[in-house]
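> Coordinates only, no sequence provided:
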């Protein structure tokens, strides 16, 4: 099809060609996502409105986004959102972009729900966008559990600002929640110890040698504090010791971890007094998660 200059269809075609020259994977899809977000359209509308002329302002905004994408910036930061477990979560450069494997962490928590009480208090430690705690709470509620309270903890006040935006999903479901800034459990306040049913955490777990080799699209844009673990054993120990203090008897701890560190993580959970400690594989067969019971 022949497009007129500066129509949506013409510029979308040029954007795809630009991203392809820049070496961007799946340039057509990436261009569609960027255009749809910038123009506030559904992707199908990019083609039903392909002969629509774009304004100078719209073209300028698109060019800025395409240049950033050409420089390797993740699309989620350009559009300000990422889908996770069927819901749209706000993200920015202060938060890690939610990964598909972390959806598997939520699946793991949900798969064990026959062992949970009807009414639950949940803690999402190192919450970032809040996607893990929010998703788990909403999905458990859908399955008949009452969510008494959800705590979202992070060391970064900027990450908590993003989590607060995503917490509107909780408000719509009438789930009580609280955001707290804390370096692990150091500043965590709760009405009583041993009162949490589920603690879930996706801490930084990329080893230093791995971090140095990360793709530039990750290393140059996503927050190092959410990725890099200089001493993962120390992090898991802090999580385990704090969880022992705040979990109810028979409460559960779930951690996403480096597959190369799963065995060490289980050892730490055992030494901390957890029982029923288990490693769990992801869809790729890697031991990506560990769990234990208080």
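Yep, it's here. What you are looking at is a predicted structure, and each value in this text was computed from that prediction instead of being measured.
> From here on, just use CA atoms for contacts and neighbour counts.
OK.
> what's the helix or strand harbouring residue 239 packed up against?
Under the criterion of DSSP states H and E, residue 239 resides in helix 232-246. In this structure, helix 232-246 packs against helix 262-271, with contacts taken as 3 or more Cα pairs under 8 Å, 6 or more residues apart in numbering; DSSP states H and E.
> coming back round to it: can you state the direction angle for the following helix or strand past the helix holding residue 239 and helix 262-271?
Sequence order places strand 247-256 as the next helix or strand after helix 232-246, per DSSP H and E. Using axes from the mean of the first three to the mean of the last three Cα atoms, to 10 degrees, the direction of strand 247-256 lies 170 degrees away from that of helix 262-271.
> quick one: buried residues of strand 247-256?
Along strand 247-256, the positions that meet the burial threshold by neighbour count (16 or more other Cα atoms under 10 Å) are 247-248, 251-256.
> Can you check what angle separates it from helix 232-246?
150 degrees.
> Strand 247-256 packs against which elements?
Packed next to strand 247-256, using 3+ Cα pairs under 8 Å, 6+ apart, are helix 100-111, strand 196-201, strand 287-293.
> if we go to 6 Å?
In this structure, strand 247-256 makes packing contacts with strand 196-201, strand 287-293, judged by 3 or more Cα pairs under 6 Å, 6 or more residues apart in numbering; DSSP states H and E.
> closest one to residue 264 among those?
Comparing the helices and strands packed on strand 247-256 against residue 264 with Cα to Cα, the closest turns out to be strand 287-293 (10.2 Å).
> try this one next to it:
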């Protein structure tokens, strides 16, 4: 790659995403066309990339570990099939780490900043690429009902899909659950603001989206999946990678493909959020 970055995943708790950048990674040809160029595998090699001469490191529960040897085989193509989720984790809402260095211009877009005390639980979604409504515009906090469902599985095996914001669902044995809205996008607009959620709304366009929930823990524990219906159900819209059709597509231009309908398993991490905080001494951080 010409460059490796975390941007736009600049929040401290988003550093699990690494972005590789190069115009040589692909073109707009379909994979079956002559001259098509697209990545099929990413592999981490042993190459010094830090001031200590270390290769790429990851931080785990016991501290830094080498990432050398990890690989990922790519089976998708943005002009054939749109973006998907690759992970979903449910934890108690905590805004620690939902910011970054001041010079990065990080906005206050966490669940607490948007919804206050209503933000009791965070269902964090990790995406395979940019998740935009049309490949150009940003996703807005009030767009849950256009793109998502939260699926719960009851003790008797019954499956229920929760698809409305601000509706108090009685899940089982009287336990309640409410979908509050989306977060980790842009700043909050309220009815008292002169601004509103419209096509000019700016979001961070990174690889994390949060579904914010409130209710009883017993109900929250029954969440098993996040559903993206895309175009398979009336009333739902697909996601696009950047480079999608926008509001006024041109018939002679090739755009990225819409997302397929998909279902993502949810990891329940209410007792152990599986997050890591790691600091290095400042004198080490500034050495070159």
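Structure's in. What do you need? Everything numeric in this text was worked out from a predicted model, so none of it was measured.
> care to give me the TM-score?
The pair, once superposed, lands on a TM-score of 0.24 when counted by TM-score structural alignment, normalised by the length of structure 2; 119 aligned residues with a Cα RMSD of 6.3 Å.
> In a markdown table, list the helices and strands packed on strand 247-256 of structure 1 along with mean neighbour count and distance to residue 14 of structure 1.
Below are these laid out as a markdown table (neighbours: other Cα atoms under 10 Å; distance: least, Cα to Cα, whole Å):
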| stretch | mean neighbour count | distance to residue 14 of structure 1 |
| --- | --- | --- |
| strand 196-201 | 24 | 42 |
| strand 287-293 | 23 | 41 |
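> Nearest to residue 60 of structure 1 among those strands would be which one?
Between residue 60 of structure 1 and these, the tightest spacing by Cα to Cα is seen for strand 196-201, at 40.4 Å.
> who's in contact with the closest one?
Under the contact criterion Cα atoms under 6 Å, 6 or more residues apart in numbering, strand 196-201 of structure 1 has outside partners 120-125, 246-248, 251-255.
> Pull out the buried residues from the helix or strand harbouring residue 182 of structure 2.
Under the criterion of DSSP H and E, residue 182 of structure 2 resides in strand 175-183. Applying a neighbour-count criterion of 16+ other Cα under 10 Å, one finds 176-183 buried in strand 175-183 of structure 2.
> and that strand, what other elements does it pack with?
With contacts defined as 3+ Cα pairs under 6 Å, 6+ apart, the packing partners of strand 175-183 of structure 2 are strand 168-172, strand 208-215.
> how about the first one: buried residues?
Translated: strand 168-172 of structure 2. 168-169, 171.
> Please enumerate residues in contact with it?
Residues from elsewhere that reach strand 168-172 of structure 2, judged by Cα under 6 Å, 6+ apart: 176-178, 219.
> Those residues into TSV, with extra columns for distance to residue 268 of structure 2?
Putting the contacts of strand 168-172 of structure 2 into TSV (distance: Cα to Cα, whole Å) gives the following:
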residue	distance to residue 268 of structure 2
176	17
177	15
178	17
219	12
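> Which two of those residues have the greatest separation?
Maximum distance among the contacts of strand 168-172 of structure 2 (Cα to Cα): 9.7 Å, for 178 and 219.
> ok, so of the buried residues of strand 247-256 of structure 1, who is nearest residue 105 of structure 1?
residue 256 (6.8 Å).
> Is it correct that the closest one is in contact with residue 291?
No: Residue 256 of structure 1 is beyond contact range of residue 291, at 8.9 Å (criterion: Cα atoms under 6 Å).
> residue boundaries of the helices in structure 1?
Per DSSP state H, structure 1 has helices spanning 8-21, 27-39, 45-48, 56-70, 75-79, 100-111, 131-142, 157-166, 168-172, 208-211, 216-219, 232-246, 262-271. These are given in chain order.
> For the first one, which helices and strands make contact with it?
Translated: helix 8-21 of structure 1. For helix 8-21 of structure 1, the packing partners by 3+ Cα pairs under 6 Å, 6+ apart come out as helix 27-39.
> about what we covered before: how far off strand 168-172 does the strand holding residue 182 of structure 2 point, in degrees?
Angle, strand 175-183 of structure 2 to strand 168-172, by the same axes, to 10 degrees: 130 degrees.
> how many neighbours does residue 147 of structure 1 have?
Residue 147 of structure 1 sits with 21 neighbouring residues when counted by other Cα atoms under 10 Å.
> ok, it touching residue 123?
No: between residue 147 of structure 1 and residue 123 there is no contact, the gap being 11.2 Å when judged by Cα under 6 Å.
> any idea how far the nearest residue to residue 89 of structure 2 once chain neighbours are set aside is from residue 227 of structure 2?
Counting by Cα to Cα, 6 or more residues apart in numbering, the nearest residue to residue 89 of structure 2 once its immediate chain neighbours are dropped is residue 267, at 4.7 Å. For residue 267 of structure 2, the distance to residue 227 of structure 2 (Cα to Cα, to the nearest Å) stands at 14 Å.
> With residue 153 of structure 2 instead?
On the measure of Cα to Cα, residue 153 of structure 2 and residue 227 of structure 2 end up 13 Å apart.
> Equivalent analysis for residue 19 of structure 2, please.
Shown here: residue 19 of structure 2 relative to residue 227 of structure 2, a distance of 26 Å by Cα to Cα.
> Mind checking which of the two has more residues around it?
Neighbours were tallied for residue 19 of structure 2 and for residue 227 using other Cα under 10 Å; the higher tally belongs to residue 227 (20 against 13).
> Next, the angle from the helix or strand harbouring that one to strand 208-215.
Of the helices and strands defined by DSSP H and E, residue 227 of structure 2 is found in strand 223-228. For strand 223-228 of structure 2 against strand 208-215, the angle by the same axes, to 10 degrees is 130 degrees.
> If you count neighbours, what's buried in strand 223-228 of structure 2?
Per 16+ other Cα under 10 Å, strand 223-228 of structure 2 contains these buried residues: 223-228.
> want to throw the residues you listed into CSV with distance to residue 263 of structure 2?
Formatted as CSV, those follow (distance: Cα to Cα, whole Å):
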residue, distance to residue 263 of structure 2
223, 13
224, 10
225, 6
226, 6
227, 5
228, 6
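> so which two of those are the farthest from each other?
Within these, two members stand farthest from each other by Cα to Cα: 223 and 228, at 14.8 Å.
> Distance of the closest residue to residue 253 of structure 1 other than its chain neighbours relative to residue 124 of structure 1?
With sequence-adjacent residues excluded and distances taken as Cα to Cα, 6+ apart, residue 253 of structure 1 is closest to residue 199, at 4.9 Å. According to Cα to Cα, residue 199 of structure 1 and residue 124 of structure 1 sit 6 Å apart.
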